[in-house]
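K.L.:
got a sequence here, can you model it:
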Amino acid sequence: MSETNFTLPRLNEPAPDFVAKTTAGELRLSDLRGKWVVLFSHPADFTPVCSTEFLAFARRQEEFEALGVQLVGLSIDSIHAHLAWLKDLEEMSGLTINFPVIADLDMKVSRLYGMIHPAASETAAVRAVFIIDPEGILRGMLYYPLTTGRNIDEILRFIRALQFTDRTGLNTPADWQPGDPAIVKPPATLADLKADEAKKGEYTEYRRWYLRLKKVD
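P.N.:
Below you'll find the predicted structure:
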């Protein structure tokens, strides 16, 4: 596949809209406005790593729903392959997989979101995760090789961090979890910096003028 066919959506810009066939019927991405969306791809149905991931998403689906998130899966397989695989996973695990899975046989959505990496595979989408906010803006992207399964805890943490930042205006430090202190944006002028030094007691941690942390419920 020529590199000229490769596109990559950009953060903080509208997520590319599409209409696609799924295991739950036709889906238009823009119809999901008002919800957070986690669009995730997997290389192929009936493969071991992908199977563990789908079961992990299904097991944690209620946690995603509590955050206002709609899960949407995707691979370059047919609807019939998807249905047979999902049925087999449910029989194997006892879990119900009721989020839609896109059948992207023509690779339209995969190409639109830069999921086809020829050095990894020319016929399968890599493992990618796209986090889209209720306004339809792309807020996060995660890419994994075919050999490595995703960490569902991190995807949930990522969404919680984005929602926390939207609500408070604070930034989240490394390894942040809900309830942890968050980063206050540093002052933009020298006058603000000097004025802020007099208010050190207002912060949970005041390490430097550019690294101040505050706990917000």
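
K.L.:
alpha carbons only for contacts and neighbour counts from here, please
P.N.:
OK.

K.L.:
quick check: buried residues in the longest helix along the chain?
P.N.:
Longest helix in the chain, counting residues (DSSP state H): helix 152-168. Residues of helix 152-168 classed as buried by neighbour count (16 or more other C-alpha atoms under 10 Å): 155-156, 158-162, 164.

K.L.:
Proceed likewise with the subsequent sequence, for comparison:
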Amino acid sequence: MPGLLLGDQFPNFEADTTIGRIKFHDFLGNSWGILFSHPKDFTPVCTTELACAARISDEFTKRGVKMIALSIDSVEDHRHWSKDVMAFNSETEIPLPFPIIADDKRELSIQLGMLDPDERDKDGMPLTARCVFVIGPDKKLKLSILYPATTGRNFDELLRVIDSLQLTAQKKVATPVNWKPNDKVMVIPSLSEAEAAALFPNGVTTKEVPSGKKYLRYTQL
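P.N.:
You can find the predicted model right below:
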């Protein structure tokens, strides 16, 4: 099945959405973007996911990330279901704060490798899995995560990885396991000690290991 690899240029597709027809690169502009698919409207796990995404949409906006969802349902279904999503948050008068792409012909889902072969609708057609794509301002794929239809996502983790992606795009660092903003980061191995000392005025500490190799280098930004 076709799909995308990290670093690939994200397709500049055109699609109908709940805010009208869009051209994806124009929709993103110079922003980061997150595109997340869900199997089907009016289903339980999907409703909890989009309700969570709506509830924390300000956190994505704060990071300069434009949000957009996708499923195989029609624009009309998306608009009706959006009311249920916001009602789940007890916000019946507030519209969903991001658009949903209608991919009822599954053309985009096939192009992006989003279909879940084990989950099918009443007609036996495959549903979209829970894909997550994070796209940079250069329109290249920075992160992809693929969940099966039966497993809901953790949006706190998506915010965490976006924080990491945005930080490491600007600084010559990497983020270690379970990193959170304001934690220490790791100096990338390609930097010499002299370069690291010049770049990181707060200093660099090295964890000693049995091999004697000094690759576990930490700094506080």
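
K.L.:
contact partners of the longest helix of structure 1?
P.N.:
Here helix 152-168 of structure 1 makes contact (C-alpha atoms under 8 Å, 6 or more residues apart in numbering) with 56-57, 60, 63-64, 67, 131, 139, 170-172, 176-178, 216.

K.L.:
residues near residue 62 of structure 2, how many?
P.N.:
Residues within reach of residue 62 of structure 2, counting by other C-alpha atoms under 10 Å, total 9.

K.L.:
map it across to structure 1 for me.
P.N.:
Taking TM-score structural alignment, residue 62 of structure 2 has residue 66 as its aligned residue in structure 1.

K.L.:
sorry, back to before: what's the mean distance for the longest helix of structure 1 versus structure 2?
P.N.:
Superposing on structure 2 places helix 152-168 of structure 1 at an average distance of 0.6 Å from its equivalents, by mean C-alpha distance after the TM-score superposition for structure 1.

K.L.:
can you name the next helix or strand after that helix?
P.N.:
Next along the chain after helix 152-168 of structure 1, taking DSSP states H and E as the criterion, comes strand 182-184.

K.L.:
now that following strand on structure 2. Mean distance?
P.N.:
Mean deviation of strand 182-184 of structure 1 relative to structure 2 after superposition (mean C-alpha distance after the TM-score superposition for structure 1): 0.8 Å.

K.L.:
so where is that strand in structure 2?
P.N.:
Using TM-score structural alignment, strand 182-184 of structure 1 corresponds to residues 185-187 of structure 2.

K.L.:
and what of stretch 36-53 of structure 1?
P.N.:
Using TM-score structural alignment, the residues of structure 2 aligned to stretch 36-53 of structure 1 are 32-49.

K.L.:
the matching stretch: end-to-end distance?
P.N.:
Using C-alpha to C-alpha, to the nearest Å, the end-to-end distance of stretch 32-49 of structure 2 comes out at 20 Å.

K.L.:
quick check: buried residues in it?
P.N.:
32-42, 45-49.

K.L.:
which pair in the residues you listed spans the largest distance?
P.N.:
Greatest spatial distance among these (C-alpha to C-alpha): 32 and 42, at 28.4 Å.

K.L.:
quick one: the helices in structure 2?
P.N.:
Under DSSP H, structure 2 gives helices at 24-28, 44-55, 57-62, 75-88, 107-111, 155-170, 193-199.

K.L.:
so which of those helices comes closest to residue 1 of structure 2?
P.N.:
Nearest to residue 1 of structure 2, of all the helices of structure 2, is helix 107-111, at 7.1 Å by C-alpha to C-alpha.

K.L.:
centre-most residue in structure 1?
P.N.:
Centroid-nearest residue in structure 1: residue 131, 3.4 Å away (criterion: C-alpha atoms, centre = their mean).
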